[in-house]
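Enquirer: requesting a structural model of the entry that follows:
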Amino acid sequence: MLIGLTMRITENTSYVEYRDSISHDWINYLSNYGISPILLPNYSADIQSFMASISLSGIIISGGDSIIDNPTNHTENIYHQRDISELSILENGIRMGLPILGTCRGFQLINKFFKGAITSNISKSKDHPVASNHNINILTNPIIPEFSDSEVSVNSYHDDGICMDDLSKCLKPFATWENTLVEGFYHPNLPILGIQWHPERTTSSNGLDEALFNYWIELCNS
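Expert: Model (predicted):
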């Protein structure tokens, strides 16, 4: 199975070179499921033709960095270029009928694509924990019904988030934090799933990530 995997943009400041990069955690995580990732570049001249030239079964929009609507400095310009690339990848993936999984930043990008909003600095404005584990509530849902109405622990590496009222009307929540922030959503009519945490970094043994990923793989195989 070939899965397209997006990357962050990093900069080598010693001689100003921009690079696409991905954590080894993702490669190791996907190998556990027998998945060979195809790394999807930023700055592609024709991402639609590139994606059409390979037989993808699905797309993962990975995490890292922030989504920037109106860049005002050099670093934000780099982040914004990734926004442009990934929104194009997402649009083409939907057009191709591919299952899509968004994690952390990718989760937020999907909400933005469907006209939802993102709130910054949630560690201060919402007292949300960062760089630690915290509990989330799993709502009654058709995605992982065995976890419905339960509380599980996930990691948190984000200081941007989606407030309950800011989730796109096209998306349905299946996980929340203290009835304040959305932690997981799905699209009722498209094979799209989003989670705010990083499954590739997890050390949890509660089985949630495995259940979610197996569900998504079934979508990719269908």
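
Enquirer: CA only for contacts and neighbour counts going forward, please
Expert: Will do.

Enquirer: what's the burial count for Q48?
Expert: 16 (other C-alpha atoms under 10 Å).

Enquirer: same question but for S85, I mixed them up
Expert: Neighbours of S85 using other C-alpha under 10 Å come to 19.

Enquirer: wait, it touches Y43, no?
Expert: Yes. Using C-alpha atoms under 8 Å, S85 is in contact with Y43, at 6.6 Å.

Enquirer: isn't L5 up against I59?
Expert: Yes. Counting by C-alpha under 8 Å, L5 touches I59, with 5.9 Å between them.

Enquirer: so for these two, which residue has more residues nearby?
Expert: I59 (26 against 20).

Enquirer: which secondary structure elements does the longest helix anywhere in the chain contact?
Expert: Across the chain, the helix with the greatest residue count (assigned by DSSP state H) is helix 74-95. Helices and strands touching helix 74-95, by 3 or more C-alpha pairs under 8 Å, 6 or more residues apart in numbering; DSSP states H and E, are strand 8-12, helix 47-52, strand 58-61, strand 100-103, helix 105-113.

Enquirer: not counting that helix itself, show me its contacts.
Expert: 6, 8-9, 42-44, 47-48, 51, 58-59, 61, 65-71, 99-100, 109-110, 113 (C-alpha atoms under 8 Å, 6 or more residues apart in numbering).

Enquirer: another sequence for comparison is provided below:
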Amino acid sequence: MNKLIIGISPRFSHDYNSDYHYVRINIDYLNQVIHRDAIPFILYDGPNIDAALQMCDGFIIIGGDDINPKFYNENNDNNLSKGIEEITDSIDQKILNYAISHHIPTLGICRGIQAMAAFMNGSLYQDIYFANLNHPQENKKHYVTKVSNTKLTSLLPESFLVNSYHHQSVKDLPDGFITTFVNQDVIEAIEHQTLPLIGIQWHPERFYTNESKIIFDYFFDLIKEYKK
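Expert: So this is what the prediction gives:
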């Protein structure tokens, strides 16, 4: 039986002391794929990126530093957006464009949900505290509350605890998306109404709860459904 191949967007580091450049990814993302008997495939924005994308049955766009605000028609005059990397923006955008045009199930986590907004004509709050949003993150955890009914949200409680490691969030939803979970003033999860795109602001890959398992199980069921 052929195993599912899950394309994962990497992040990048530069050691200025040695001038080494690194591709990096939290192993928790890989483990979520491996534990479901699938193959994690780390994508890189090189000459063969189109061929690499065609090999994938699903995509995970992972967390990371901030997206260049030019993609949602803002500047960075207040230096609110940090760690901007052109190569990171490029690979995430190419993954999303391919996923949209070929209806490939995609899970955006943390920066990943923000990529869905930024690259699909939505927008972001460059800093939720600068924008005076009510979003307590005591001990890097808080509760999220369901605000829409979908196949995925029907499997989840009305409210549950999640982790929280972000300073940006979705501001304006792109066309076709609905908000599914919120915390106070912050959008915490979104889903597209006709495409298999799911965005999660927290990090279910490293928050080992039943809700996290449900999210990943649902995502992999979605991949199998679209692969038929």
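
Enquirer: quick check: which of the helices and strands packed on helix 74-95 of the first structure is nearest to R201 of the first structure?
Expert: Among these, strand 100-103 comes nearest to R201 of the first structure, with 11.2 Å by C-alpha to C-alpha.

Enquirer: which residues touch the equivalent of M51 of the first structure over in the second structure?
Expert: Taking TM-score structural alignment, M51 of the first structure has L53 as its aligned residue in the second structure. L53 of the second structure makes contact with G7, L43, I95, Y98, according to C-alpha under 8 Å, 6+ apart.

Enquirer: of those residues, just the buried ones, ChimeraX syntax please.
Expert: One line in ChimeraX is enough to select the buried ones among the contacts of L53 of the second structure; burial here means 16 or more other C-alpha atoms under 10 Å:
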select :7,43,95
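
Enquirer: what's F119 of the second structure aligned with over in the first structure?
Expert: That one, F119 of the second structure, aligns with F113 by TM-score structural alignment.

Enquirer: roughly how far apart are the closest residue to its match other than its chain neighbours and T75 of the first structure?
Expert: Nearest non-adjacent residue to F113 of the first structure, counting by C-alpha to C-alpha, 6 or more residues apart in numbering: L87, 6.9 Å away. For L87 of the first structure, the distance to T75 of the first structure equals 19 Å [C-alpha to C-alpha, to the nearest Å].

Enquirer: the more surrounded of the two?
Expert: Taking neighbours as other C-alpha under 10 Å, L87 of the first structure and T75 compare with L87 leading, 17 against 12.

Enquirer: who touches the residue nearest to D127 of the second structure when sequence neighbours are not counted in this structure?
Expert: Ranked by C-alpha to C-alpha, 6+ apart and with sequence neighbours excluded, the top spatial neighbour of D127 of the second structure is Q168, at 4.8 Å. Neighbouring residues of Q168 of the second structure by C-alpha under 8 Å, 6+ apart: D66, Q114, L124, Y125, Q126, D127, I128.

Enquirer: let's see 10 Å
Expert: 65-67, 80-81, 110-111, 114, 124-131, 186, 201 (C-alpha atoms under 10 Å, 6 or more residues apart in numbering).

Enquirer: out of the residues you listed, which are inside strands?
Expert: L124, Y125, V186 (DSSP state E).

Enquirer: now list the buried members of the residues you listed.
Expert: L124, Y125, V186.

Enquirer: with these in mind, which one is nearest to Y208 of the second structure?
Expert: Checking these one by one against Y208 of the second structure (C-alpha to C-alpha), the nearest turns out to be V186, at 22.5 Å.

Enquirer: so the closest one sits right up against Q137, yeah?
Expert: No. V186 of the second structure is not in contact with Q137 according to C-alpha atoms under 10 Å; the separation is 11.4 Å.

Enquirer: what's around the closest residue in space to P129 of the first structure that isn't next to it in sequence, how many residues?
Expert: Spatial nearest neighbour of P129 of the first structure, excluding adjacent residues (C-alpha to C-alpha, 6+ apart): S123 at 5.9 Å. Number of residues near S123 of the first structure (other C-alpha under 10 Å) recorded here: 14.

Enquirer: contacting residues around S123 of the first structure?
Expert: P129, V130, H158, D159, D160, G161.

Enquirer: counterpart of the last one in the second structure?
Expert: Spelled out, that is G161 of the first structure. In the second structure, G161 of the first structure lands on S169 (TM-score structural alignment).

Enquirer: tell me which element the aligned residue in the second structure for E183 of the first structure falls in.
Expert: Applying TM-score structural alignment, one finds that E183 of the first structure aligns to E188 in the second structure. Here E188 of the second structure sits within strand 186-192, counting by DSSP states H and E.

Enquirer: okay, the angle between that strand and helix 111-119?
Expert: 70 degrees (axes from the mean of the first three to the mean of the last three C-alpha atoms, to 10 degrees).
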